[in-house]
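Trainee: Curious how this folds, go ahead:
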Amino acid sequence: MTTFVDRVELYVAAGNGGHGCASVHREKFKPLGGPDGGNGGEGGSVTLVVDAQVTTLLEYHHSPKRKATNGKPGAGGHRTGADGHNLVLPVPDGTVVLDREGNVLADLVGHGTTFVAAAGGRGGLGNSALASARRKAPGFALLGEPGEARDIVMELKSVADVALVGYPSAGKSSLISVLSAAKPKIADYPFTTLIPNLGVVTAGETVYTIADVPGLIPGASQGKGLGLEFLRHVERCEVLVHVLDCATLEPGRDPLTDLETIEAELSQYGGLEDRPRLVALNKVDVPDGQDIADLTRTSLEERGYRVFEVSALAHKGLRELSYALAQIVSEARAAKPVEESTRIVLRPTAVDDAGFTVTEEDGAYRIRGIKPERWVRQTDFANDEAVGYLADRLARLGIEQQLWKVGAKEGDTVIIGPEDNAVVFDWEPTMASGAEMLGRRGEDHRFETQRPAVDRRRDRQRGRDVADEEYRAFEALSSGRPAIEGDGDDEEY
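Mentor: This is a model prediction of the structure:
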């Protein structure tokens, strides 16, 4: 049974936002009391959080699909729908989040660090929130937005200051067991260590972590053995320690050859050229081990390595090695800039940014932008009034004007959104702008008091007084004089 997993593919899906409600307030003696539809609830998000108690991605290996809950729809009486529950996924310190193409989305280091892997959808507005002076009684509401859904890859890179690298059975696990309180499995056969082991070492006033990287053999950087699976755990380390076996009985192996082989694999993996190296000649307590160390030490020092002769069994040279590592770690920590406070990055919108783009693609015009794409997702296309409201919003944003500029003509195909989820329609400029219904879209005459046969509001707009007109017409009829010239000629009456 797998007990350690450091790479998983995970499908995360946020909750959808709840739909807004289109409702009319009704009560005794007031059957049409105005719009009172509430907003939909927000969809739950999927968030990754670094937890110091979690050391493996095993949980997500067994359950690779995670989904947050949806927001509830709004209701009448101005009742807002309940928000969906956020799904919080604990991950180990040092987890790197990537997309399917290998692009890094987040590097999670430090207890409590969070990353929203999938954002919940917005709740739709109810008709109460859409009401205005011009739109007194909207007969529609906005739909909730769908939550984000995507596949991510999580890779665990151990957060350690020191990495022990070397051939299998070189004594890395033995060293970490005597340098720290870690208790790894130790045996005299290759590939005893199947997972990276972490230990905490105290050397004077410096406390640092040390890890052994298992399974490095020739070809590890190309996937041979276990090396490729665990080379990523070396990336965060400040210093590398080559653990060389001075008592190996395998033909064709010696400390110098082992060093060259491991260095070649690290070089092919890449990104580790700037890390300082130390060499630990291990097992000098066994017969001929000290002789091999004496013969090898000079060659290693000529290559620029700092060499330590150690024995995990006899506890020889461990103090010198641990303090040398502590010095390098302390210097590396001091060289890093200290961030006194959280940096806030501001990215203001460009002054010439219209919020959308219009491009011609194979005879059609595609519109891309956060606002128009979101508005399309929120529109109930089964409701004509909602479609008209969308048209007005797009016109106010300037999309129609931009279509004219790029050469679009009436009847041309217009596409809003990405290829996999787009709305396609034939462009009709007059209808798209809402000009034929300007100022009247969203009105419901049931909410207006009963008016006389003559529409007084329109007459006032023309500068006429209906009462005076009726009085003069009545006076003319009573006296037998002809009616005022022009009465009844207007077709709008």
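Trainee: can we go C-alpha only for contacts and neighbour counts from here?
Mentor: OK.
Trainee: can you list the residues that contact stretch 323-334?
Mentor: Residues outside stretch 323-334 that contact it (Cα atoms under 8 Å, 6 or more residues apart in numbering): 161-162, 203-204, 206-208, 238-239.
Trainee: Turn these into JSON lines, columns for secondary structure, distance to Thr359 and neighbour count.
Mentor: As requested, the contacts of stretch 323-334 are arranged in JSON lines below (DSSP: H, G, I helix; E, B strand; the rest coil; distance: Cα to Cα, whole Å; neighbours: other Cα atoms under 10 Å):
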{"residue": "Asp161", "secondary structure": "coil", "distance to Thr359": "51", "neighbour count": "25"}
{"residue": "Val162", "secondary structure": "strand", "distance to Thr359": "53", "neighbour count": "25"}
{"residue": "Ala203", "secondary structure": "strand", "distance to Thr359": "63", "neighbour count": "17"}
{"residue": "Gly204", "secondary structure": "coil", "distance to Thr359": "65", "neighbour count": "10"}
{"residue": "Thr206", "secondary structure": "strand", "distance to Thr359": "60", "neighbour count": "14"}
{"residue": "Val207", "secondary structure": "strand", "distance to Thr359": "58", "neighbour count": "13"}
{"residue": "Tyr208", "secondary structure": "strand", "distance to Thr359": "56", "neighbour count": "18"}
{"residue": "Glu238", "secondary structure": "coil", "distance to Thr359": "49", "neighbour count": "22"}
{"residue": "Val239", "secondary structure": "strand", "distance to Thr359": "52", "neighbour count": "23"}
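Trainee: To check against the first, give me the structure of this:
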Amino acid sequence: MTTFVDRVELHVAAGSGGHGCASVHREKFKPLGGPDGGNGGRGGDVILVVDQSVTTLLDYHHSPHRKATNGKPGEGGNRSGKDGQDLVLPVPDGTVVMDRNGEVLADMVGHGTRFVAAQGGRGGLGNAALASARRKAPGFALLGEPGDVLDIVLELKTVADVALVGYPSAGKSSLISVLSAAKPKIADYPFTTLVPNLGVVTAGSTVYTIADVPGLIPGASQGKGLGLEFLRHVERCSVLVHVLDTATLESQRDPVSDLDIIEEELKQYGGLDDRPRVVVLNKTDIPDGRDLAEMVRPDLEARGYRVFDVSAVAHQGLKELSYALAEIVAAARAAKPQEEATRIVIRPKAVDDAGFTVTREGDDLFRVRGEKPERWVRQTDFNNDEAVGYLADRLNRLGVEEELMKAGARAGDGVAIGPEENAVVFDWEPSMMAGAEMLGRRGEDHRFEAPRPAAQRRKDRQAEHDEAQREFDEFDAF
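Mentor: As a prediction, the model looks like this:
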């Protein structure tokens, strides 16, 4: 049964916003008291959060579809809908978030790091929020926007200071088991280690993590063995430790050739040339292994490597190795730039940025693209003529009609707003200017005018009575 997964494709869907409500306030002696439709609630986000207690992506391997809840629709009485609940997904430290094309969206390192993978849709405004001095009684509300729906790839790159690399059965698992409290599986056959093992080592005042990467073989960078699958786990390390077997039973192998082959695979993988290297000659407790170590040491030192004779079984040379690694790790940490406080970068739009574009496609089709017009289209209820007129007003104020004229659009030409696969298409009529004019003076219903105060009503009734009495007196005198 699979217990370790370090790469998954996740299908995430944020919640959609709730629809706004079109409602009119009603009570005794006040049947039409004005619009009181509430706004829809915001859809929930899908948020990735680094959790130190999570070490694998196994849960998402079994359940790759995740969705946040939708916002609730608004109601009458100025009651706004409830916001959708955010969906928080814990991920291991060192998780890289990418899109399906391989572009990195976030590199999540550090406990509590958060990344909004999918943004929830906005809730639609109710007719109470749409009311204005010019539009006192809107008979429509805006629809809620759909939430983001996308596929992302989660790839785990182990966060370790030291990475042990080498041939299968070179003794990497044995070495990490004696340097730390880790208990990896150890056996006398190749590819015993099928997943990276992590251990914590304390050397003096320095505490660092060490990773045992599954064995590499020739061609690992091209996918042979397990190398390609797990080489990503050495990308974040500060130092690479070559564990070389000095007591191998294979006659065609020796420590120097093993080192050359592994270095070639690391070179093919790329991005690791700047990491310092340390060579560990393991299994020197065996006489033949000790003799071979003494033979190859001058050659390795001549190449500039620091070489340590170690026996994981006999616990020989471990203290010197652990302190040497601690020294390299401490120097690497000191060389890293200090983390700066989070900054908010503001990039104002250019003064000539209209917020949309108009492009001609063919002889009689023009496409409008832009955040605002596309969002306004998603919010419009096309079954409501007044809502359609309101959309036309907004597009006209934004300058869409003017740009269409400049682009050469003529009456009857098709205008598409949005991407090709999900666009709203209509025949353009330049005489409309703003589609609401065809619907009359929208929102100026005299029934929603504010009632006169009681004193004014009494005064008006008395004036009417006096006028009637005066006319009667004049008629009686005649």
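Trainee: Give me the TM-score for this pair.
Mentor: The TM-score (TM-score structural alignment, normalised by the length of structure 2) is 0.92; 450 aligned residues with a Cα RMSD of 1.4 Å.
Trainee: Please tabulate the contacts of stretch 323-334 of structure 1 in JSON lines, including the columns distance to Asp420 of structure 1.
Mentor: Supplementary listing: the contacts of stretch 323-334 of structure 1 in JSON lines, determined by distance: Cα to Cα, whole Å:
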{"residue": "Asp161", "distance to Asp420 of structure 1": "45"}
{"residue": "Val162", "distance to Asp420 of structure 1": "47"}
{"residue": "Ala203", "distance to Asp420 of structure 1": "58"}
{"residue": "Gly204", "distance to Asp420 of structure 1": "60"}
{"residue": "Thr206", "distance to Asp420 of structure 1": "55"}
{"residue": "Val207", "distance to Asp420 of structure 1": "52"}
{"residue": "Tyr208", "distance to Asp420 of structure 1": "50"}
{"residue": "Glu238", "distance to Asp420 of structure 1": "45"}
{"residue": "Val239", "distance to Asp420 of structure 1": "47"}
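Trainee: Which of these sits closest to Thr349 of structure 1?
Mentor: Using Cα to Cα, the shortest approach to Thr349 of structure 1 within the contacts of stretch 323-334 of structure 1 belongs to Glu238, at 39.3 Å.
Trainee: Just tell me the aligned range of the helix or strand hosting Ser478 of structure 1 in structure 2.
Mentor: Here Ser478 of structure 1, judged by DSSP states H and E, is contained in helix 466-479. Per the alignment by TM-score structural alignment, helix 466-479 of structure 1 matches no residues in structure 2.
Trainee: most centrally placed residue in structure 1?
Mentor: By Cα atoms, centre = their mean, structure 1 has its centre lying nearest to Ala117, at 4.0 Å.
Trainee: That residue maps to what in structure 2?
Mentor: Following TM-score structural alignment, the counterpart assigned to Ala117 of structure 1 within structure 2 is Ala117.
Trainee: rewinding a little: would you mind listing the buried residues in the helix holding Ser478 of structure 1?
Mentor: Applying a neighbour-count criterion of 16 or more other Cα atoms under 10 Å, helix 466-479 of structure 1 contains no buried positions.
Trainee: Can you tell me which of the contacts of stretch 323-334 of structure 1 lies closest to Val109 of structure 1?
Mentor: For the contacts of stretch 323-334 of structure 1, the nearest to Val109 of structure 1 is Asp161 (13.4 Å; Cα to Cα).
Trainee: list the contacts for the residue nearest to the closest one when sequence neighbours are not counted?
Mentor: Nearest in space to Asp161 of structure 1, with sequence neighbours left out and distances taken as Cα to Cα, 6 or more residues apart in numbering, is Cys237 at 4.5 Å. The contact partners of Cys237 of structure 1, by Cα under 8 Å, 6+ apart, come to 159-163.
Trainee: Noted, bye for now.
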